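**Student:** Fold the following, please.
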Amino acid sequence: MGSEESTATTLVTALRGVLGVGELPVRLRTWDGSVAGPEGAPVVAVRSRRALRRLAWSPGELGLGRAYVAGELDMEGDVFATLEALTSAGRLASRHASPAATVRERLDLLRAAARLGALGPAPAPPPEEVRLRRFGRRHTRARDAAAITHHYDISNDFYRLVLGPTMVYSCAVWESPATGLDAAQEAKLDLVCRKLGLTPGTRLLDVGCGWGSLALHAAGQYGASVVGVTLSPAQAELARARVADSGLGDRVEIRVQDYRDVTDGPFDAISSIGMAEHVGAGGMPGYVRALHDLLRPGGRLLNHAIAGNDEATTDRDPDTFITRFVFPDGELQSLAGTVTALESGGLEVLDVEALRRHYALTLRAWVERLEKHWDAAVGTSTEGRARVWRLYMAACALAFERGLMGVNQVLVRRPGGDEAPLRLRDWR
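**Tutor:** Take a look at the predicted model:
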């Protein structure tokens, strides 16, 4: 008389089809203690039947992400090793949004859920999932403000634990992997200032100024006069406090303001660091036009942005983990698309620098800090929010390492005025 198939074995069989793999690349430990999957593989713990129900309703990336954020599914070992295994083959290895499971594969998953007592209505999404309306026009002022609030207003203390004292939430610039995150972020701030040619009295507009780190560096180290704008009230509150504490209130002004509403140009230089990802493909011409008009002739703009390394704009699918939990309405342009938009808007390209490997190092350092301060991070937000950030930052680190995403600094100038030096790479 044959023994009954274990819970873990049933689930492994169903997940192989849904994920599109011949062999499940991880070992499963299920809620009843049974284990199945290849020996020595990273272990994923399925702690509740509810995780399987989520997958039955949303097979693939989104269902897995929801179960992880809700604590119904966990990675028992190293998060990078587990994600590397999960995303090395099958649908989760796709460069684009994960292809949908076939009807037969979904039916097999439903049969497994029925055998394991996991059928039922769709579980409510975790509270950390954004619920922006999925219809209507993207990138209106109100909708952009709501998207920014979702991502940046969770807790300044949470970000301080992850980012460290520099409070810089964009790719650092590393001399070597041994540089250390804080020194690498200071190097990035200095690189931006030198690329923009800042000198005492230079008037700088920092679009998407975050917690004011670049504004403080530009004013304190280069004597610039800085206006920083952000849509996040929480960021502005802390940035203003940091400006006051530094004694640079006469040189730095922080505003809660949409860049489209800035009217007090011209500026000698404009920095846009990690902000263009929030603009969207349709908004790029208006974004470039607005910044062009705020820049004096001869002035420089540095556009620092993550790129999707393919021909199409990415992250426009509203049902990916990133768009649901992390960057609602976020869109990545290709480098070619960004350069085309800048040139079409009347700006002259001076320099392009790719920093892909630098962002992988930065993200790994952020994950390390989050895990080191896990209990405190959970205390400043929620466990679900900490899980979102751990999963998204680790997955993005792997994407940068594989070349699926890049990050680039594109330096441009508005024609007219003073010419740029014949050789610009003195900042190296």
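**Student:** hey, let's count contacts and neighbours off CA atoms from now on
**Tutor:** Will do.
**Student:** Could you verify my assumption that residue 235 touches residue 152?
**Tutor:** Yes. The criterion here is C-alpha atoms under 8 Å, and residue 235 meets it with residue 152 at 7.2 Å.
**Student:** Could you check which of the two has the larger neighbour count?
**Tutor:** Shown here are residue 235 and residue 152; by other C-alpha atoms under 10 Å, residue 235 has more neighbours (24 against 18).
**Student:** ok, and the closest non-adjacent residue to that one?
**Tutor:** Ranked by C-alpha to C-alpha, 6 or more residues apart in numbering and with sequence neighbours excluded, the top spatial neighbour of residue 235 is residue 211, at 5.0 Å.
**Student:** Helix, strand, or coil at the one you found?
**Tutor:** When classified by DSSP: H, G, I helix; E, B strand; the rest coil, residue 211 comes out as coil.
**Student:** residues in contact with it?
**Tutor:** By C-alpha atoms under 8 Å, 6 or more residues apart in numbering, residue 211 lies in contact with 167, 168, 235, 236, 238, 239.
**Student:** For it, give its distance to residue 382.
**Tutor:** Distance from residue 211 to residue 382, counting by C-alpha to C-alpha, to the nearest Å: 21 Å.
**Student:** circling back: can the contacts of residue 211 go into a markdown table with extra columns for secondary structure and distance to residue 62?
**Tutor:** Conversion of the contacts of residue 211 to a markdown table gives the following (DSSP: H, G, I helix; E, B strand; the rest coil; distance: C-alpha to C-alpha, whole Å):
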| residue | secondary structure | distance to residue 62 |
| --- | --- | --- |
| 167 | coil | 30 |
| 168 | coil | 28 |
| 235 | helix | 29 |
| 236 | helix | 32 |
| 238 | helix | 33 |
| 239 | helix | 34 |
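**Student:** what's the farthest-apart pair in the residues you listed?
**Tutor:** Spatial extent of the contacts of residue 211 (C-alpha to C-alpha) is set by the pair 168 and 236 at 13.8 Å.
**Student:** tell me, what's touching the two both at once?
**Tutor:** Any residue near both residue 168 and residue 236 by C-alpha under 8 Å, 6+ apart counts here, and that gives 210, 211.
**Student:** contacting residues around residue 248?
**Tutor:** Contact analysis of residue 248 by C-alpha under 8 Å, 6+ apart lists 216, 219, 220.
**Student:** Where does the residue lying closest to the last one once chain neighbours are set aside sit: helix, strand or coil?
**Tutor:** Taking C-alpha to C-alpha, 6+ apart as the measure, residue 220 lies nearest to residue 248, with 7.2 Å between them; neighbours along the chain are not counted. Three-state assignment for residue 248 (three-state DSSP): coil.
**Student:** One more sequence to fold, the one below, so I can look at both together:
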Amino acid sequence: MAKTTGVASRLAEALAVVLGTEGIPLRLRAWDGSEAGPKDAPVLEFRSKRALRRILWSPGQLGLSRAYVAGDVDAPGDVFASFAALSSAGKFAVPGPFPPLTAKEIWTLAKTAVRVGAIGPNPAPPPEESKIHRHGRRHSQSRDAAAISHHYDVGNDFYALVLGPSMVYSCAVWNDTADEPDRPNSLEAAQEAKIDLVCRKLGLHPGMRVLDVGCGWGSFALHAAQRYGVDVVGVTLSNEQAGLARKRVADAGLTDRVEIRVQDYRDVDDGPFDAISSIGMSEHVGREQISHYVSQLHGLLRPGGRLLNHAISWNAGPTGPDPDSFISRYVFPDGEMLSLAEMIGALESGGLEVLDVEALRRHYAVTLRAWVRNLEQHWDEAVSATSPGRARIWRLYMAASALGFEDGLTGVNQVLVQCPGGTEPPLRRHEWI
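**Tutor:** Below is the predicted model of the structure:
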């Protein structure tokens, strides 16, 4: 039986200080076997004194994130319940960067560390932490390439375990059925539905030339070429993605229809294209570069050509990049989420006409839960394919992201725009989608 007194009660006090709340809705389990907190609450496990040292040296989200990635802290049960309880408490419940601790709060935290014997030097960050933010000009081509490599070049085998056979790393489109995600092959069907929806919105038909910006492992390019008879140029900055995409294209016998390049979208100069898809790519562009992104893609479109921009949006008010957040340090270095209003404003200011906007927020929550389920079901294989820390990063970020979509802090939207000139679409939406 677990102790009801001991280190855990001290940890509960310390974590309450970090979060800026009177109590935490978690059951804390400490390295000495003691427990504290509501008995029926989700469990957060502190496996070593090093966990508290990490929080003391980096109070807030960064310290907790490092402790989790390193395995010093764990959520051994329902990861969604544990992270939901943590994010609902105190400062974590406030959108945007984690507010700094006051001198008094840091002093209280230090005294707790002394009492439980956790004082010591600052532990080295887990090796999976990105150092990209310390080098080069933000959103230069070289720095963007390094950021993309950090996230995507972690092993195609790992991504195959998480994403499933579809190899699509963006929001799927689900039927409005409660048990749909639990059905066999439902994730693959939902991803195919999303890709086909993009093809229909772009009005693809045989003979068209299409650019896929941020083509990933080539799933959209393959579908568009096979089902709609178009020629596709796919560009990515990830060498590992490009390698597998080219193999998939060759295996499908489509090398004469699909070209996969390792190329920055800013260097594409062989337009015009009849249509452009950008699915889950513009989050990497950055607020300062978004107008150039729109201008570049506009310049590559034929008159009357369409661009489909599928992107995550930040719905919780104005905020800038936080270089010390978990996402920036471990997941998407230099990534930025714009609001839907900002994205539409940039597209319209760039001379493109908005034809359609579709919000898919709830769909992404379901998609992320499906990915987490895949990861947990193949945990040992995922660890072998990358590292324990990398697998823990993906579990944390996907679970936390699902909660963000469910709470409405983040959204995801498909914005369809058209270059002036050319043939007008039919008057009613249902006639051309």
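**Student:** Can you tell me the residue that sits opposite the residue nearest to residue 220 of the first structure in the second structure?
**Tutor:** Residue correspondence to the second structure (TM-score structural alignment): residue 248 of the first structure is matched to residue 254.
**Student:** try residue 302 of the first structure
**Tutor:** Superposed on the second structure with TM-score structural alignment, residue 302 of the first structure falls opposite residue 308.
**Student:** which residues in the first structure does the helix of greatest length in the second structure align to?
**Tutor:** Criterion DSSP state H: the longest helix present in the second structure is helix 388-407. Mapping helix 388-407 of the second structure onto the first structure (TM-score structural alignment) gives residues 383-402.
**Student:** my read: residue 165 of the second structure touches residue 188, true?
**Tutor:** Yes. Judged on C-alpha under 8 Å, residue 165 of the second structure makes contact with residue 188 at a distance of 6.7 Å.
**Student:** Looking at these two, which one has more neighbours?
**Tutor:** Neighbour comparison, residue 165 of the second structure and residue 188: the larger count goes to residue 188, with 17 against 12 (by other C-alpha under 10 Å).
**Student:** After the longest strand seen in the second structure, which helix or strand is next? Please name it.
**Tutor:** Using DSSP state E, we find that the single longest strand of the second structure is strand 301-314. Under the assignment DSSP states H and E, the closest C-terminal helix or strand after strand 301-314 of the second structure is helix 326.
**Student:** what range in the first structure matches that following helix?
**Tutor:** With TM-score structural alignment as the criterion, helix 326 of the second structure aligns to 321.
**Student:** And the matching stretch against the second structure, how far off on average?
**Tutor:** Its matched residues in the second structure lie on average 0.2 Å from stretch 321 of the first structure after superposition (mean C-alpha distance after the TM-score superposition for the first structure).
**Student:** what's in contact with that stretch?
**Tutor:** In contact with stretch 321 of the first structure (C-alpha under 8 Å, 6+ apart) are residues 61, 62, 65.
**Student:** cutoff 6 Å now
**Tutor:** With contacts defined as C-alpha atoms under 6 Å, 6 or more residues apart in numbering, stretch 321 of the first structure is touched by residue 62.
**Student:** picking that back up, where helices are concerned, which of the contacts of residue 248 of the first structure count?
**Tutor:** Counting by DSSP H, the part of those found in helices is 216, 219, 220.
**Student:** how close does the counterpart of the last one in the second structure sit to residue 252 of the second structure?
**Tutor:** Pointing back at residue 220 of the first structure there. Aligned against the second structure by TM-score structural alignment, residue 220 of the first structure finds its counterpart in residue 226. Using C-alpha to C-alpha, residue 226 of the second structure is found at 9 Å from residue 252 of the second structure.
**Student:** Between those two, tell me which one has more neighbours.
**Tutor:** residue 226 (16 against 11).
**Student:** Just give the number of residues close to residue 242 of the first structure.
**Tutor:** Neighbours of residue 242 of the first structure using other C-alpha under 10 Å come to 17.
**Student:** got it, and residue 197 of the first structure?
**Tutor:** Neighbours of residue 197 of the first structure (other C-alpha under 10 Å): 17.
**Student:** what does it align to in the second structure?
**Tutor:** The alignment partner of residue 197 of the first structure in the second structure, by TM-score structural alignment, is residue 203.
**Student:** Wait, a helix at its match?
**Tutor:** No. Counting by three-state DSSP, residue 203 of the second structure is not found in a helix; it is coil.
**Student:** tell me how far the ends of stretch 72-86 of the second structure are from each other?
**Tutor:** Taking C-alpha to C-alpha, stretch 72-86 of the second structure runs 16 Å from one end to the other.
**Student:** can you list the residues that contact that stretch?
**Tutor:** Contacts for stretch 72-86 of the second structure (C-alpha under 6 Å, 6+ apart): 25, 42, 44, 45, 46, 47, 48, 51, 67, 68, 399.
**Student:** Would you map the strands across the second structure?
**Tutor:** Along the second structure, counting by DSSP E, strands occupy 27-29, 35-36, 43-46, 73-74, 209-213, 231-236, 258-262, 273-279, 301-314, 353-359, 410-418.
**Student:** burial measure for the closest residue to residue 249 of the first structure other than its chain neighbours, as a count.
**Tutor:** Among residues not flanking residue 249 of the first structure along the chain, residue 243 sits closest, at 5.8 Å (C-alpha to C-alpha, 6+ apart). By the measure other C-alpha under 10 Å, the count of residues near residue 243 of the first structure is 22.
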